[in-house]
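1. Structure of the sequence below:
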Amino acid sequence: MRTFPVIRVVTKILIPYILLFAFYVQFHGDFGPGGGFQAGVIFASALILYGLVFGLESVKRVAPPMVIEKLMALGVVVYGMTGVLTLALGGNFLDYAVLEHHFYPHIFPTGQHLGIFLVELGVGITVTSVMTMIFYSFAGRKRIV
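-> A predicted model of the protein is given here:
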């Protein structure tokens, strides 16, 4: 892509807006359509675009595969621990109503809002890392002749 400087410049301009939109979808997913899965795919698309334009090695320096592997597990842990927290507080698995009175409401969101936020955060982290790892796997394949 070194012979296409316009594509490189446009990509550098677009990526921050793509990431900003991904964060918007992530943090407003509990208020309307969207959430963790959509935000994860949007965030991963920014990394994939960067990799397509600047090369696989460049994107691997930005998001190393070892970090991506750890993020895959972290997202699942955040999701699962949200359910375990609701069990520990006396409710059912992912019963967000038990989160209503256990946290100081002026610092953290409580109840349904907190539960959905944590679950969507776990999903977003997982989807971003899995989509990025799928890109690494396919982009790193050698061509068989």
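2. rest of the way, CA atoms for contacts and neighbours
-> Noted.
3. Against residue 56, how distant is residue 141?
-> To residue 56, residue 141 is 11 Å away according to CA to CA, to the nearest Å.
4. more crowded one of the two?
-> A count of neighbours by other CA atoms under 10 Å puts residue 56 above the other of residue 141 and residue 56, at 16 against 8.
5. and the gap between the more buried one and residue 126?
-> Distance from residue 56 to residue 126, by CA to CA: 21 Å.
6. Repeat that for residue 33.
-> Going from residue 33 to residue 126 by CA to CA gives 19 Å.
7. Also residue 99?
-> 23 Å.
8. same check, this time on residue 73
-> The value you get for residue 73 to residue 126, if CA to CA is used, is 7 Å.
9. Now for the two: what residues contact both?
-> The contact sets of residue 73 and residue 126 do not overlap (CA atoms under 8 Å, 6 or more residues apart in numbering).
10. Could you check which of those two is surrounded by more residues?
-> residue 126 (28 against 15).
11. Another sequence for comparison is provided below:
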Amino acid sequence: MPDLKSKPEPQHLSRVGDPHVVLRVVSKFLIPLIALFALYVQFHGDYGPGGGFQAGVILAASVILYALIFGLDAAKAAFPPSWIRIGMTLGVLLYGGTGVVAWFLGGEFLNYSVLAHDPSHGQHYGILVIELGVLVTVTTVMIAIFYAFGSRQPETSEDDW
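-> Modelled structure (predicted):
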């Protein structure tokens, strides 16, 4: 005879009567705007306050907000730790590689004047690449720190029982 009692659906999977539905909907609207603001801060850092570090922290905050609302596993599915490691490496390589390229072109390390036909254009291109490297590095390191703390298991001892 079949069991007429069905298992209740876990609370976190049930969307009917979800007390956090407004939070989830509003965050789905705000997270892309936060990421867009990070790009604004990144690309207007040449002309005003901002740059790679500030934009990286803002972009990481959007991913952390996603993880806080939808869960760490969902965030790790959207932004896998392997991508985070690649991002940390790529960001440092962009930063250091810009200096090495300038060095190979006959300039000093991180002197961007030799990166283009005109020294002012070279400075502009160099700082864009440097700031992009900082953005990628800061974003991925902040997410990696969050993943490390979020994945920690609480320590229990026999005295806790």
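12. Would you state the helices of the second structure in chain order?
-> Secondary structure of the second structure by DSSP state H: the helices cover 21-43, 52-70, 72-78, 81-104, 119-150.
13. chain center to the shortest one: distance?
-> Looking back up the chat, that one is helix 72-78 of the second structure. 13 Å (CA atoms, centre = their mean, to the nearest Å).
14. re the thing from before, could you point out which of the helices of the second structure sits nearest residue 110 of the second structure?
-> Closest of the helices of the second structure to residue 110 of the second structure is helix 81-104, at 4.0 Å (criterion: CA to CA).
15. what range in the first structure matches that closest one?
-> Under the alignment (TM-score structural alignment), helix 81-104 of the second structure falls on residues 65-88 in the first structure.
16. contact partners of the matching stretch?
-> 92-96, 98-99, 115, 118-127, 129-130, 132-133.
17. what's the average distance of that stretch to the second structure?
-> For stretch 65-88 of the first structure, the mean distance to aligned residues of the second structure following superposition is 0.4 Å (mean CA distance after the TM-score superposition for the first structure).
18. which parts of stretch 48-59 of the second structure are buried?
-> Residues of stretch 48-59 of the second structure classed as buried under the neighbour-count rule (16 or more other CA atoms under 10 Å) are 50-59.
19. In the second structure, what stretch matches stretch 31-43 of the first structure?
-> For stretch 31-43 of the first structure, the matching stretch in the second structure spans residues 47-59, with TM-score structural alignment as the criterion.
20. before we move on, the earlier item: reformat the helices of the second structure as CSV; add distance to residue 156 of the second structure.
-> Shown next, in CSV, are those (distance: least, CA to CA, whole Å):
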stretch, distance to residue 156 of the second structure
helix 21-43, 32
helix 52-70, 24
helix 72-78, 21
helix 81-104, 27
helix 119-150, 17
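21. Settle this for me: residue 124 of the first structure is touching residue 23, isn't it.
-> No - Residue 124 of the first structure is beyond contact range of residue 23, at 9.8 Å (criterion: CA atoms under 8 Å).
22. the more surrounded of those two?
-> Neighbour count, other CA under 10 Å: between residue 124 of the first structure and residue 23, residue 124 has more, with 30 against 19.
23. what residue of the second structure matches up with residue 132 of the first structure?
-> Using TM-score structural alignment, the partner of residue 132 of the first structure in the second structure is residue 143.
24. How about residue 116 of the first structure?
-> By TM-score structural alignment, residue 116 of the first structure lines up with residue 127.
25. residues near that match, how many?
-> 20.
26. Any figure for the gap between it and residue 42 of the second structure?
-> Distance of residue 127 of the second structure to residue 42 of the second structure, computed by CA to CA: 11 Å.
27. how far apart are stretch 126-141 of the second structure and its match in the first structure?
-> Mean deviation for stretch 126-141 of the second structure: 0.3 Å (mean CA distance after the TM-score superposition for the first structure).
28. roughly how far apart are the residue in the second structure that residue 4 of the first structure lines up against and residue 32 of the second structure?
-> In the second structure, the residue matched to residue 4 of the first structure (TM-score structural alignment) is residue 20. Per CA to CA, residue 20 of the second structure is found 19 Å from residue 32 of the second structure.
29. more neighbours, those two?
-> With neighbours defined as other CA under 10 Å, residue 20 of the second structure and residue 32 compare such that residue 32 has more, 14 against 11.
30. That one: what's it in contact with?
-> Contact analysis of residue 32 of the second structure by CA under 8 Å, 6+ apart lists residue 62.
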